[in-house]
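Peer 1: my questions concern the predicted model and sequence given below.
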Amino acid sequence: MSDWRHWPVLSVGFRPWFLLMLGFATLAMGLWAGVWVVGGWGAAMQGLFDGGQFDWRWHAHEMTFGVGVALVAGFLTTAAQNWTGRRAWHPAGLLLVLGIWLAARLAFLLMGASPFWPYLLSIAAELGILFVAARLILLSRQWHNLMFVLALAGIVLADALFALQRHDGGLAGIHGWLGLLPIVAMLLFIAQRVVPPFSANRLGIPPRHTGRYVAFVLGGGPLLLFVVLFAQPILPNVMPLVGATIAAVVAVTGGYALVRWWHRKVLTEPMLWLLFLGVSVVLVGLAWLAAVLAGLPAGGLDGPLHALGLGMLAVMAMGMMTRVSAGHTGRPIHLPKWLRPALVVLLAVVAGRLLLPIWPGLEPVWLALTAGGLALVYLAMLLVIGPWLVARRRSA
């Protein structure tokens, strides 16, 4: 048997992180669908079992700090390795951080969101990812990429805040979902780097970059919004309006970027329009969040926060994970035919889940269907992309 340090799955960060992210996301969304089928609102609020497992806190925490962190770890450490020319992970260090991340997920599965120590495991994994990314960026003096270090630090801070407020009724407000914003910052910042050249290469058109100011707003705006909402208890009457303004500016700037990047040929390339759609859903979430923070009758936080989550962790994830996995394993960069039925299910899930706050009435059934549908999407991605992630790179 070959040395474990030379296993293909440990050769670069995206391979094990994407594999674990898809496996855990399939399980987590399948369990969440089961909560709505078995117990409805009572189970979702109080937990499916007597121990309190799988209540809304578990769902919010694990989709953000479990699925979201694994997705970011795969993208960011692979991208930082490419930017800096330095290896991100030693196999032993990678296995250590992966093991801590897995231990945290298992602890939350077995014990729910009430005990404190699973959060320590979750934060330890995030600190490991932060150390790896910061080391690459600082050693290479790539100061323009420091935003990623700040965003990862924000995730650690948000997870710690979640842990401290896990028994506080106020967690159901914005603080329970605050960790989404650093992920938004990183993925929008990566998107403005990736989408123009990818579009140019796939469509045979000149790249349509949007410049440093757009990049600054897309990457820095969500981080500033994170800081403002984190400090909301200090000035409760002022911070929401400031946050609404920031969210609106980022949404408008992102809309300008999409128009700038757009070409009619995008519709002929599913992986491209998946990226456009994912960014669009995130921007809708930011605009919706701006309306809620401004006090407009926009239906509360459920809609905008799920728009942010679905846009990043489902739509953008399918496009970007398929692109990265195919490109880095020597496969054609296109959406495999076996993922096309999953794409139809994904679009139905996004539309159904975002319409739910507007058309209430069948919530438990509808939530079970959308959660189950998303579990099937993640499972399809795992079955298609998973074999690529554990196999050796194909020869050119």
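Peer 2: Looks like it arrived, so ask away. Keep in mind it's a predicted model, so treat the numbers as computed, not measured. Numbers count the residues shown, from 1 in each chain.
Peer 1: only C-alpha atoms from now on, for both contacts and neighbour counts.
Peer 2: Noted.
Peer 1: what sits up against stretch 202-217?
Peer 2: Outside stretch 202-217, the residues within contact range by CA atoms under 8 Å, 6 or more residues apart in numbering are 189, 192, 196-197, 199-200, 250, 253-254, 257, 260-261, 265-266, 269.
Peer 1: for ChimeraX, write a command that selects the buried ones of those.
Peer 2: Buried residues among the contacts of stretch 202-217 (16 or more other CA atoms under 10 Å), as a ChimeraX selection:
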select :189,192,196,197,199,250,253,254,257,261,266
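Peer 1: between the contacts of stretch 202-217, which is closest to residue 393?
Peer 2: residue 197 (23.1 Å; CA to CA).
Peer 1: before we go on, here's another structure to hold up against the first:
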Amino acid sequence: MLNIDDPNFKDPTPALFRLGFRPLFLAGAAAAALLIPLWLLVWYLPGQSPILSPSFYSPVIPIWWHPHEMLFGFAMAIVAGFLLTAVQNWTNQPGLKGWPLALVFGLWLIARVSLMLPAAVPLWLPAAADAGFLLITAAKLAQAIIKVRQWRNLGFPILLLLATLANLYSYYALYQRDMVLASTLWQGMIWWMALMITFVGGRVVPFFTAIRIKRGKPSPLPYLDWPLFTALGVLAINAVTHTLEGVALQSLLVLAGLLQLVRQARWFPHKTLKEPMLWSLHLSYLCIALALLGMALFLDNPLVERQMLHLVGVGAIGGMCLSMISRVSLGHTGRNIYAGPTMAPAFLMILIAALVRAFGPILWPDSTPTWHWLAASLWTAAFGLFLWHYTGMLSKPRLDGRPG
């Protein structure tokens, strides 16, 4: 087997397709920067631009397109890029690269573009492309994990299979024009993302923190972690089935929120205030606990529930994605993680955007459009800053000449 870290190996593959993080981090960041302002233009200024005319989304409903593309366009690109890169480190098996990686990226891109074409593109086309993107990613993860019998990581391809089913079901909801069904799927996928962040974050956040502050990494506590994973999984299922309500649902939200806080408190978050690459991870992770407890406190308030879901979406998902792609991109291109471009302003902008988007409409509902535009501007600027600093390094070979 080829040593994937062999510095003498000269890879003829174009740099952009040498490892999953390269095209998918770039694409995910570009989608983040583009899709939010585009959504607000469609929502607040419909028909004001020939590009953004109603036929622009035919046969797609804009209110379906926005959450779908933020979850399965932006966030899933980052998730797939991270997993396709991380699985190489976990298993010491070669990662996806070359034309197979270009195929995965191409399928993701086909789905994104076909949903915005000014023509009645049949929905099976983006649905098939999206499914292919996720299934090939899941298959690659499963192949590498099963080959070395690393069973503890088998949950990742399983989670991607579940996401594939949810995505296909969302296309069915669009076909049926059932926005109630679609809304429940979006809520379920937000908790799916929260579970993914909790699962991965529990590994990388304390590890990165311990190395940087030169402290021992806290050992995972199964009696703390597994009840938390279970609670988030139940919340994802309940978002679709609506089985739990009232005191039962409130208790589950409180339990999950408190478990998140106790878990994170063991990772020395107070020791990270001088390092943006660390405090950005901790603050993004904290947004999940705040959202859980906020929803529990105002259980019967639909406005608060919507805004708390946006706190997860903008703060936890958006913030964690931005922080992780900034860090991983430096490390996997042969650069010093703590001597890269200054991303602290971008991390702050994402977190402020999350607070503005979540709490502005609750506290000052009459100014909701202002909060939307302000949060969108901060979000777009944050991911734009990433693209400014990282496009060059992601599209060029590693500085040390190694593969990847």
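Peer 2: That came in fine, so what should we check first? None of the values given here were measured: they were computed from a predicted structure.
Peer 1: TM value for the aligned chains?
Peer 2: The pair, once superposed, lands on a TM-score of 0.87 when counted by TM-score structural alignment, normalised by the length of the first structure; 383 aligned residues with a CA RMSD of 2.7 Å.
Peer 1: quick revisit: now, the contacts of stretch 202-217 of the first structure that are in helices?
Peer 2: 189, 192, 196-197, 199-200, 250, 253-254, 257, 260-261 (DSSP state H).
Peer 1: is it true that residue 42 of the second structure touches residue 56?
Peer 2: No. Assessed by CA atoms under 8 Å, residue 42 of the second structure is found out of contact with residue 56, at 9.9 Å.
Peer 1: that older thread, any idea which of the ones in helices among the contacts of stretch 202-217 of the first structure is closest to residue 370 of the first structure?
Peer 2: Distances from residue 370 of the first structure to those, taken by CA to CA, are shortest for residue 254, at 27.0 Å.
Peer 1: contacts only, for the closest one.
Peer 2: 214, 218, 279, 283.
Peer 1: so which of these hold up in the second structure?
Peer 2: Counting by both residues aligned by TM-score structural alignment, their matches' CA atoms under 8 Å, those that remain in contact in the second structure are 218, 283.
Peer 1: mind putting the contacts of residue 254 of the first structure into CSV with neighbour count?
Peer 2: Below are the contacts of residue 254 of the first structure laid out as CSV (neighbours: other CA atoms under 10 Å):
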residue, neighbour count
214, 19
218, 26
279, 27
283, 26
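Peer 1: export the contacts of residue 254 of the first structure as TSV, with columns for secondary structure and distance to residue 353 of the first structure.
Peer 2: Below are the contacts of residue 254 of the first structure laid out as TSV (DSSP: H, G, I helix; E, B strand; the rest coil; distance: CA to CA, whole Å):
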residue	secondary structure	distance to residue 353 of the first structure
214	helix	30
218	helix	25
279	helix	17
283	helix	16
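Peer 1: what's residue 223 of the second structure aligned with over in the first structure?
Peer 2: Under the alignment (TM-score structural alignment), residue 223 of the second structure pairs with residue 213 in the first structure.
Peer 1: ok, now residue 112 of the second structure?
Peer 2: Match for residue 112 of the second structure (TM-score structural alignment): residue 105.
Peer 1: where's that match, which helix or strand?
Peer 2: Secondary structure from DSSP states H and E places residue 105 of the first structure in helix 91-111.
Peer 1: buried residues in stretch 171-182 of the first structure?
Peer 2: 171, 174-182.
Peer 1: how about stretch 41-59 of the first structure?
Peer 2: 41, 43-44, 46-48, 52-59.
Peer 1: swap in stretch 103-116 of the second structure?
Peer 2: So for stretch 103-116 of the second structure, counting by 16+ other CA under 10 Å, buried means 104-112, 114-116.
Peer 1: ok, so of the residues you listed, who is nearest residue 97 of the second structure?
Peer 2: residue 104 (9.7 Å).
Peer 1: what sits against the closest one?
Peer 2: Contacts of residue 104 of the second structure (CA under 8 Å, 6+ apart): 132-133, 136-137.
Peer 1: over to residue 330 of the first structure. Which of the three states is it?
Peer 2: coil (DSSP: H, G, I helix; E, B strand; the rest coil).
Peer 1: and it, what does it touch?
Peer 2: Contacts of residue 330 of the first structure (CA under 8 Å, 6+ apart): 393-396.
Peer 1: so which of those residues wins on neighbours?
Peer 2: residue 393 (15 neighbours; other CA atoms under 10 Å).
Peer 1: what's the counterpart of that residue in the second structure?
Peer 2: In the second structure, residue 393 of the first structure lands on residue 398 (TM-score structural alignment).
Peer 1: so that match is in which element?
Peer 2: Applying DSSP H and E, one finds residue 398 of the second structure in no helix or strand.
Peer 1: in helices, which of the contacts of residue 104 of the second structure appear?
Peer 2: Reading helices off the contacts of residue 104 of the second structure with DSSP H, I get 132-133, 136-137.
Peer 1: save those as CSV, and put in distance to residue 333 of the second structure and neighbour count too.
Peer 2: Formatted as CSV, these follow (distance: CA to CA, whole Å; neighbours: other CA atoms under 10 Å):
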residue, distance to residue 333 of the second structure, neighbour count
132, 28, 18
133, 24, 25
136, 24, 19
137, 22, 22
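Peer 1: distance to residue 299 of the second structure added to those residues, as CSV?
Peer 2: Shown next, in CSV, are these (distance: CA to CA, whole Å):
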residue, distance to residue 299 of the second structure
132, 38
133, 36
136, 39
137, 37
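Peer 1: which one of the residues you listed is nearest residue 93 of the second structure?
Peer 2: residue 137 (14.5 Å).
Peer 1: map residue 19 of the first structure onto the second structure.
Peer 2: Under TM-score structural alignment, residue 19 of the first structure pairs with residue 26 in the second structure.
Peer 1: most widely separated two among the ones in helices among the contacts of stretch 202-217 of the first structure?
Peer 2: 200 and 250 (24.4 Å).
Peer 1: pretty sure the match of residue 393 of the first structure contacts residue 332?
Peer 2: Yes. Between residue 398 of the second structure and residue 332 there is a contact at 7.4 Å, judged by CA under 8 Å.
Peer 1: where exactly do the strands run in the stretch 1-150 of the second structure?
Peer 2: Applying DSSP state E, counting those that start in this stretch to the stretch 1-150 of the second structure gives no strands.
Peer 1: list the contacts of residue 275 of the first structure.
Peer 2: 191, 195, 315-316, 319-320.
Peer 1: and stretch 263-279 of the second structure, how far from the chain's centre?
Peer 2: 21 Å (CA atoms, centre = their mean, to the nearest Å).
Peer 1: swap that for stretch 172-181 of the second structure, please
Peer 2: 23 Å.
Peer 1: hmm, who's touching it?
Peer 2: 60-61, 64, 123, 170, 182, 240.
Peer 1: which of those sits closest to residue 348 of the second structure?
Peer 2: For the contacts of stretch 172-181 of the second structure, the nearest to residue 348 of the second structure is residue 64 (28.9 Å; CA to CA).
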